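Student: Okay, predicted coordinates and the sequence, questions at the end:
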Amino acid sequence: MKEQEITRYLHSRYGMMLMMAAAVIGTIIAYRNGDIVYITGNNGFGLPSANEWITDRYASLWAGIAVNVLLALLLSYMNRRFNVLRTMSHLFVGMFMIMQGGLPSIMGQFYDGTVMCAILLFAIIPLFSTFQNPDLTRRIFLTFFLISIGSLTSYAYAIYIVAFLVGCLQMRSFTMRGLMAATIGIVTPYWILWGFGIISPSNFTLPEFVSLFNALEGRELAQIIVYTGVTLFLGFGFDTLNLMRIYRYNARTRAYNGFWLVVSLITAVLIFVDYNNLIIYLPILNCCSALQIGHFFRFNNQLRSYIPILCIIGAYTALYIWSISI
């Protein structure tokens, strides 16, 4: 196979499907070997955390895989709908799945991290559609309504409200009516559930923290820390390389990519501040990093660009092998 054909294949839909299949198969193997580290604890304010919704581990495995496939589809849809990367390459979607599969524990179970990532992606779609359309207050309401629902199950959602408020400014849709729509969107889920008696003031307790450092053994913890470090390095490394090129885009595309940068920064800060629960933030971090990888190889689609792509895949393959050998 010629080098140009290899590069083209990695960017194609078939390359994405191959990477997705590899991640799914690897996760199933890890599950059968007993290498999935299960998340415990309840981080919700009024409703149980997502990791408590499905108690059967086999069902949790397939639910987790299904949510990850949904995340890949949402990323692909978002790029087609808003042209965030200004390319129809599917490489970044495949890279996201490879990154998820590199740590089977975040792909092989249904838990807060992947659910939060899905809800945030669903919330980003109406937000992006409001660019220079401040009258679309219903979509602003929907964005914050989704995040607010999530905040009932995990406190981590609440922090991202800041990112989406900044996003409204970047979309040039932040007016007094927009602020009111956002406020009502945040309040409405609590109001509805309280009105139906599903939650009450007595439900609002402090999250039950289970420290990652206490829950994991030394080698498992080291693997997660190294995995996180590699993803942070790739994400912000490629972001730095892409920055000047993205700046040359039109205002709409700059706004979209600027929002993703804000999400990346907030996620990185949360990983260091809320380090006991860093595993919750890994799926959204992987989304941000995969987008930056996709940007870079959109700019640098030379004959042998497949070599660094395969090196990144090799790095996550090595992390996967490490995780199943612990």
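Tutor: Perfect, I can see it now. Numbers count the residues shown, from 1 in each chain.
Student: Could you use CA atoms for every contact and neighbour count after this?
Tutor: OK.
Student: neighbours around Gly94, how many?
Tutor: Counted by other Cα atoms under 10 Å, the residues lying close to Gly94 total 30.
Student: I meant to write Leu85 there.
Tutor: Around Leu85 there are 22 other residues, counting by other Cα under 10 Å.
Student: Help me confirm that it is found in a strand?
Tutor: No. Read with DSSP: H, G, I helix; E, B strand; the rest coil, Leu85 is coil and lies in no strand.
Student: and it, what does it touch?
Tutor: 79, 291, 294-295, 298 (Cα atoms under 8 Å, 6 or more residues apart in numbering).
Student: Distance-wise, check it relative to Met78.
Tutor: Leu85 is 10 Å from Met78, where distance means Cα to Cα, to the nearest Å.
Student: Next: Glu52.
Tutor: From Glu52 to Met78 the distance is 29 Å (Cα to Cα).
Student: cool, Ile280 as well?
Tutor: For Ile280, the distance to Met78 - Cα to Cα - is 22 Å.
Student: Between those two, which is the more surrounded one?
Tutor: Counted by other Cα under 10 Å, Ile280 and Met78 do not tie: Ile280 has more neighbours, with 24 against 18.
Student: Presented hereafter is structure B, for comparison with structure A:
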Amino acid sequence: MSTQYRGIGKTGLVIAAMVMLAMTAITFMLRPSERITGELGICLPSPNTWNIPPISSWMINTVLLGAIAAGGFFLNRTHNFIRSTQPVLPAMFLVLAGSNPWLNYYLSSSTLICVVNLLALSILFGEYKSHNATQAMFAIGTFFSVGSMFQYAFLPMTVAYIVGAIMMKAFRIKEFLALCMGLVAPYWVGVGLGLIHPDWFTVPEFTNLFSDFAKASEIVVLAVSVGVAIFCGALLALNNSIKLYAGNSRVNALNMTITILGVVCVVCIFVDFSNMLAYLGTLYFTVSVQVANLCALWRMRREWIAVAVPAFVYVIFFILMIVNGGSPG
């Protein structure tokens, strides 16, 4: 019995962590110079402009990526949305996030958005069939509102939590009002106390995927790697939904919320391509959940293959991006 099923275990997780650390270290040492940026903060400087020493920024970002991986593992231990104790989710996330030189070099909006999304998921998952989820929705709205001051990409994430709360039967008029209050309150307090000057507010500038910006040769490999992640994530989500739909309704609702979060990221990547990096950390997290569900739902006898193959592919992407002068943004 036990000989028929071989999970990746702690060994697989350690290997994934070592690969991730190696890739982040290589990126830091090579330090590519070019950056991809968009109009980021609504009223405050975005993380990539913060005056943090490079080594400190790199270390903080690396620690946060590790914390996201660990947080995803313990989130599943608490809510059991992946019917397995194998560390496929954290292992896959570490490799995906580490394989992108644009994300692993220093503290970026992408990492911070993923941290806030993980926190918001942990709050929302505890409200399944709740008769009063106003505090949870207010907190979620507040987190994303504060984040949007530094990076407007935080705001679209709230759509996933509205849909998720509806699917978990915890969203009514009062929850909607609580979410809106959470979104408004930080700006109201900031302007009211004089912490934010009205002149600091800016309007985001969007760049479509098919504009001249997307044709730059230095982002071709990045675009292909993101496209592969989107395609595989969508394929796995459809595949996993077959068994999830027929299973426990709570587990299905939790997984659908994560899937919707991934869909929101994909839409934002296409609409706001110049700022696509901000959404990639969360996209990688949702894809990692799909890979973990694939292994758990279909009880793959050689689970390590499902992790090793995409990991190998993304290590190749990493090498190609480094060779082609990939840089953090």
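Tutor: Here it is on my side, so go on. Keep in mind the model is a prediction, meaning the values are calculated, not measured.
Student: Overlay the chains and give the TM-score.
Tutor: The TM-score (TM-score structural alignment, normalised by the length of structure 1) is 0.91; 322 aligned residues with a Cα RMSD of 2.4 Å.
Student: Now flag whichever of the contacts of Leu85 of structure 1 is closest to Gly102 of structure 1.
Tutor: Leu291 (16.9 Å; Cα to Cα).
Student: residues contacting the closest one?
Tutor: Contacts of Leu291 of structure 1 were listed using Cα under 8 Å, 6+ apart, and they are 85, 92.
Student: same deal with Leu94 of structure 2?
Tutor: Contacts of Leu94 of structure 2 (Cα under 8 Å, 6+ apart): 16-17, 20, 65-66, 69.
Student: what does it align to in structure 1?
Tutor: In structure 1, Leu94 of structure 2 lines up with Met97, judged by TM-score structural alignment.
Student: Quickly note the distance from that match to His90 of structure 1.
Tutor: 11 Å.
Student: repeat for Val84 of structure 1
Tutor: From Val84 of structure 1 to His90 of structure 1 the distance is 12 Å (Cα to Cα).
Student: cool, and Ala156 of structure 1?
Tutor: Note on Ala156 of structure 1: its distance to His90 of structure 1, by Cα to Cα, is 29 Å.
Student: Equivalent analysis for Thr114 of structure 1, please.
Tutor: Per Cα to Cα, Thr114 of structure 1 is found 20 Å from His90 of structure 1.
Student: So which of those two has more stuff around it?
Tutor: Thr114 (27 against 22).
Student: For my notes, confirm Tyr227 of structure 1 occurs in a helix.
Tutor: Yes. Under three-state DSSP, Tyr227 of structure 1 falls within a helix.
Student: quick one: contacts of stretch 275-286 of structure 2?
Tutor: Contact with stretch 275-286 of structure 2 is made by 36-40, 89, 93, 96-97, 102-103, 108-111, 113-114, 117, 153, 226, 229-230, 233, 258-259, 261-262, 265-266, 268-270, 329, as judged by Cα under 8 Å, 6+ apart.
Student: again, only using 6 Å
Tutor: Stretch 275-286 of structure 2 is contacted by residues 38, 93, 109-111, 114, 262, 265, 269 when judged by Cα atoms under 6 Å, 6 or more residues apart in numbering.
Student: Nearest to Ala216 of structure 2, out of the residues you listed: which one, please.
Tutor: Nearest to Ala216 of structure 2 among the contacts of stretch 275-286 of structure 2 is Gly38, at 14.9 Å by Cα to Cα.
Student: How many neighbouring residues does that closest one have?
Tutor: 19.
Student: show me what contacts it?
Tutor: Listed by Cα under 6 Å, 6+ apart, the contact partners of Gly38 of structure 2 are 274-275.
Student: That one: what secondary structure?
Tutor: Quick answer, by three-state DSSP: Gly38 of structure 2 is coil.
Student: ok, Gly320 of structure 1 to Ile279 of structure 1 distance?
Tutor: Small correction: residue 320 of structure 1 is Tyr, not Gly. Taken as Cα to Cα, the span from Tyr320 of structure 1 to Ile279 of structure 1 is 16 Å.
Student: Thanks a lot, see you next time.
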